[in-house]
Structures are given as C-alpha cells and as structure tokens.
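Engineer: Next come a sequence and a model predicted from it.
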Amino acid sequence: MTFSQQKTISITIDDVPNTANYEKDHFRPILLNILDSLKIPFTIFINEDKIYKTAWLDKNKELLETWVKNEHAIIANHTYSHSRYSEVGFESFIKDIEKGDSLTKVYASKYNKVVKYFRFPFNDMGNDSLQHIQIREYLKSKNYTIAPFTVESSDWMFDTVYQYYLSAGDTVKAKTIGQQYVDKTIELLNFYEKIAIEIYQRPIKHIYLCHDNAINADYLAEIISRLKQADYSIVSFEESLKDPIYKQKDTYYKKWGISWLYRYMDTQEERVKWMKLEPDISKIETLYNQINK
C-alpha cells in the first residue's frame, strides 16, 4: 500500500468533559462548539469522574452526551479517574478502565458508536516491560486499541499559566501565553516532522494530543488555521492509524509519556539524541512551577 506525501494530522483531546470550565462558561461547551463549527474530525478521551466534580450532575451528563453524539467525534476511554498505571498497579488500574466507560458506552450505543480506543493517563504504560505486557494483553482481550500520539505541546502547562493570568485580570499576559502556546505547538510539530522525514523518508500521519481546557477553547482554532496554512489536512484518528508506522513494535518500557516516534526507536541512545534537540519549553515550565509552588 502506498501513501500520498500530503501532510496530515489528527486532533485528539484528553480529559473530556471539562465540567469546571463548563460551569465557568455558563454551561456553554465552547471548545466543542468551535470544533463543530470547523467541521473537522476529532477524537475525545473521556474521564467520567469529571461528571461528578461539580454540583451540576444532570447538566454534566448532558455535556458528556453532547460530546459523544457530535457527528465529527470518535469516542474513547481515558479511565474513570485519570489514575496513573505505574503508581496504582494492574488490578486497580483495570478497575478504573472498566469503570471509565460505563456511561460513555450507553451514550455511544444510543448514537451508533463504539468505544474501541484507550489512552493511558499521562501516557504512563507501566514501570517496566512486565507491566507493559500485562496491560497490553488485558486491553487486547477487551478489544481496546491503545491510542498513540506523535505530537504534544504541554498545553496543560500553558493552560495553568493562562488561567492564572486571566484570574488575575491580566489579559495582556494571558494573550501572550496563548500566542506562545500556538507558536510552540507549530514549532514542535515541525520538529517531529523532521524526525519522521529522517527516519521514514516521508511525511507521516501525525496525531496531536491536547486537552479539554480553557486555552484550547480560545486558541485551538488558531492552531488548526496555522496547520492548514502549512498544508496539513485534518483527518480522523482512524485515518491516521492506517499509516504503517503505527504497526511497529513499541520498544519503550518506562513510565514516561513520550511521543510514539520515540517509542518506535530501537535504542534509548537514539531517543536521547533526538530529545536533546527538542524545542525549548523551559520558559513555560518556569512560570508553571512558580504558580504551583
């Protein structure tokens, strides 16, 4: 099978639904409305415990259903409570997986959808090869496909700083952080594209990981516009998974949530070589750490 050289990317969104933002935004699903207006495919990874994080249970359930039924959305499991596999262990983690799609599957069935993808919180697949193999076998037995990604830009750090400035009434600094997030995302995508070209001698079908948060409600549309300006087509997650790179063996057996481009490398030395060349995000890390002291 041959693949065109056209550049493509899928948008995947973790930690859906953000019920705290929903309440703050007067029960308007701003990010979802923007995605819907753009008419692009996207995939959501759901943590059902978020439904119970505010007092508005019925409204939060309606929010989840609104995400699930959207015609452009693929639905996936992200555990119930966003637990970390390497910390909680196998038995506790599989309970969190099984609890994580009980309501989601009801809504998915209502709209003739199937929940067949799973993404690890923190992309933490275990401390060692034993934990990795154990959870892979379990997920396979449940007909789950592990959801990879190639690009992420620490939007959760940018979002924390962004919301901090908004809460302080400093819209100028907030806007600066928002623009830095857009620019850094494109810079990181260009870096991972460079890796792909060097290893595979062609553009690959990239998968972008971001989150249901305030900064994406305000800036993801600009990122998507920049992607289109750079001749990227926004394609579905399922379309991206047709790229043969995602059929490779994952040889990385640590707990850190690195890009699958790194996971497919043969040695840790090769990973480290490329990681040292990554675009610098130390400025946002410093601000994030200052805020979270």
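Structural biologist: Happy to help now that I have it.

Engineer: CA atoms for contacts and neighbours, from now on please.
Structural biologist: Will do.

Engineer: Please enumerate the helices of the protein.
Structural biologist: Remark: helices assigned in the chain by DSSP state H are 19-24, 30-38, 57-69, 85-88, 90-99, 102-110, 129-141, 155-167, 171-200, 214-229, 237-240, 260-263, 268-275, 282-291.

Engineer: Serialize these to CSV and add fields for mean neighbour count.
Structural biologist: As requested, the helices of the chain are exported to CSV (neighbours: other C-alpha atoms under 10 Å):
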stretch, mean neighbour count
helix 19-24, 18
helix 30-38, 17
helix 57-69, 18
helix 85-88, 17
helix 90-99, 16
helix 102-110, 16
helix 129-141, 15
helix 155-167, 19
helix 171-200, 17
helix 214-229, 18
helix 237-240, 18
helix 260-263, 21
helix 268-275, 12
helix 282-291, 13
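
Engineer: what's the distance between Thr12 and Glu198?
Structural biologist: Distance check for Thr12 against Glu198: by C-alpha to C-alpha, to the nearest Å, it reads 25 Å.

Engineer: Now do the same contact list for the residue nearest to Ile204 when sequence neighbours are not counted.
Structural biologist: Spatial nearest neighbour of Ile204, chain neighbours left out: Ala196 (6.5 Å); criterion: C-alpha to C-alpha, 6 or more residues apart in numbering. By C-alpha atoms under 8 Å, 6 or more residues apart in numbering, the contact set of Ala196 is Arg202, Pro203, Ile204, Leu261.

Engineer: another structure for you, compare them:
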Amino acid sequence: MSEPISPNGPVKVAITVDDFLQWKMVPFPTGYSAERVVSSLTSAFADFGITDCYAFFSTGPMEEDPSLREQVEAWCAAGHHVGNHTHNHASPDWVPASAFTADIKLSEDYIGSFIEAAPVKYFRYPMDMWGAEADKVADIHHFLAKENYIPAPVSYWFYDAQFVAPYWRAVESADSDAAAWLVRTYAETAVDQLRRHAAVSREMFGRDPIFISVFHGTAVTSDSVRPMLEALVAAGVEFVSLEEGMRDPLNALPAPMHTRLFRNSTQKWADHLGVSFEGTPPLETLSRMEEVSPREGMSYEDVFGAMRNHAAKEVGGTVAGGEFDWQSAVRPIHD
C-alpha cells in the first residue's frame, strides 16, 4: 500500500466519465475507437467493483456517426448510466443562455431515452464551466430546474485531457517508450492530484469530502484506467456512486463564485477563500508532456483549440479566451 491520501482514513471517490465518444475535430488515434474505450472501461470497472457509473458526453460525434449509439447501449448494458453534457461541448460563456439550453435539448434528440432511464437525471457542464455571468447562470439553472436536471459538479480532476494529444502523437509515431511513460504518469498524476485536492479540502472544511472525479473516455484512458484505479485503491480510495457523492453538501451546494476560468468546485472554493492550491495544475508534468513525440500541428493547444473553436461556432458563439489561464505556463522542458 502506498502513502494514504488522507491521515483520516479512506477517501471516498465517485467515478464519472466524460466524452467517451471524444469530440468533433478530435478523432481517436489509429487502432482506437469508442468501442475499444467503452470495452476497456466497463471491464476495468467490473473488476474494481465500480457500478452505476455516470457517463457525460457531448453527442456531436453521433451526428456524424449514428452507429456510436451502439457504444451508449453497451455502456448502459454493463450497468452504467448516462447524463446530459450538451450536443456540442461549448462553455456557457461562449454563447447566449438560450443557445446553451437549446444545445442541451439537442443532445436529448440523440440520447434522451438513456438519460430518462437513469436513476437520476443529471447534467454536467462542458469542462465543468458553469458560467461567469450571474444572470446567465440563473437562466440556465431555471431551465435545468424546469427540465428536472440536477447539475453534477466535478470536485477532483487530474488534467487527464492534457494527456490526449501527447498520447495521440506517441501512438501515431509508434513511440512505445513515450506511451508507456504517459500511462505511468497518468496513474501517478491521478494519485498526486487527489492527495492535493484532499489536503486543500481538509484545510478549508476540516474533513475529507466525497470527491466527484472525472476522467475522459480517450485512448490514453483506455490503456491507463487499470493502473490508475490500482494506484488509487493502494492509496486508500473507496469508490462510491455519484448519488452518494451528491449527498455530500460540498457537492450538492454550488461553489460560491462565478468564473469563466477552468476550475472545478474545489478550486473555486479555494479561490473564494484565498487558500493556496500548490501543484494544481501539475505544470511540470504538463510541460514534460508537451515534448513527447512532437508532431507538427498536434500540440495540446492545436488539438483542443480547434475543438473549442468548432464547438463555439456550432452553437453560434465564439471562444471567450483566457479560460485556461495556466496554459501559458506550460512549455516543453528539455533536460
């Protein structure tokens, strides 16, 4: 057993998965697919006793490939559930409230029956961005309340989306050493970031809350999920359902600030209370990933910048810019 996450005993974590269909403008690497990812996740979850896991994914890829519905069916057949994550994966700060809520409804055209079949009708904001304008947030929450949706926040993440581009580059370059390093680092970063989130939470609230985690259904996740779950268990993590996680007041209550910045709820509380959150994001790790298997046009910003711009355009808006305020500090490190 590795060093425990908390000196107070086991830490409860509700696992959720975002975007296992990936996104428009971000295809799977050669040899990978949504089918492979869903199979890997459901198999690993079964072995680790993770049941009733909620997946939140933008349905835009289903517009281009209706057969992806089969992977949603496979996910639910394995005993898991589906929530709404919009159709195009745009931040509410990029579009009017009416366009954002219309995008939520559009997603129902593709997966509405799965959403309604879940024990709880959850919605997750793309990138966990709830919006910076109080009036717009109120309008969206009015819509969610009318439609019987409960917003499901993220209170712990480890920047797994930043692994997508370097792993894609490593796969396309047949760089097995780089791929192996990324898989190891994925698991190590998951544990390190949970340890930091837990320490900050104890400082702010005097206890270990139930954390609602997220990682994305990507190629790197499909190859890293088992070592990552093993590392979390070894550090004293107990997996629980999202419903149990939502019974913790720190998840049931919205974080006390509106921001356009990329922050989960724990980070928002820390910003609000003026508590330092050292090592989050893990800038040195993210910088090292930028130099993995370099390929023209395939940096993190190349890949996800194009995705975000396309998502905003599809909903009739534009990317506000500056949301990822830490990204400017991520630079390749050459030893």
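Structural biologist: Okay, I see it. Worth saying up front: this structure is predicted, and the values here are computed from it rather than measured.

Engineer: Could you dump the helices of structure 1 into TSV with distance to Ala76 of structure 1 added?
Structural biologist: Formatted as TSV, the helices of structure 1 follow (distance: least, C-alpha to C-alpha, whole Å):
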stretch	distance to Ala76 of structure 1
helix 19-24	18
helix 30-38	16
helix 57-69	9
helix 85-88	17
helix 90-99	11
helix 102-110	9
helix 129-141	13
helix 155-167	20
helix 171-200	23
helix 214-229	19
helix 237-240	11
helix 260-263	18
helix 268-275	29
helix 282-291	29
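
Engineer: Quick check: which of these is nearest to Pro148 of structure 1?
Structural biologist: Proximity to Pro148 of structure 1 (C-alpha to C-alpha) singles out helix 260-263 among those, at 6.2 Å.

Engineer: which residues in structure 2 does the closest one match up with?
Structural biologist: Mapped onto structure 2 using TM-score structural alignment, helix 260-263 of structure 1 covers residues 265-268.

Engineer: And that stretch against structure 1, how far off on average?
Structural biologist: In the superposition with structure 1, the average deviation recorded for stretch 265-268 of structure 2 is 2.0 Å (mean C-alpha distance after the TM-score superposition for structure 1).

Engineer: check contacts around the counterpart of Leu227 of structure 1 in structure 2.
Structural biologist: Counting by TM-score structural alignment, Leu227 of structure 1 corresponds to Leu232 in structure 2. Applying C-alpha under 8 Å, 6+ apart to Leu232 of structure 2 gives the contacts Ala190, Val191.

Engineer: Could you do Ala90 of structure 2 as well?
Structural biologist: Counting by C-alpha under 8 Å, 6+ apart, Ala90 of structure 2 makes contact with Phe100, Pro126, Arg308, Ala311, Ala312, Val315.

Engineer: What distance do you get for the counterpart of it in structure 1 to Gly257 of structure 1?
Structural biologist: Structural alignment (TM-score structural alignment) places Ala90 of structure 2 against Ser83 in structure 1. Distance of Ser83 of structure 1 to Gly257 of structure 1, given as C-alpha to C-alpha: 14 Å.

Engineer: got it, and Gln131 of structure 1?
Structural biologist: Separation of Gln131 of structure 1 from Gly257 of structure 1 (C-alpha to C-alpha): 15 Å.

Engineer: Can you tell me what Lys140 of structure 1 aligns to in structure 2?
Structural biologist: In structure 2, Lys140 of structure 1 lands on Ala145 (TM-score structural alignment).

Engineer: Gln179 of structure 1 now?
Structural biologist: Counting by TM-score structural alignment, Gln179 of structure 1 corresponds to Arg184 in structure 2.

Engineer: Pull the contacting residues for its match.
Structural biologist: Ser224, Pro227.
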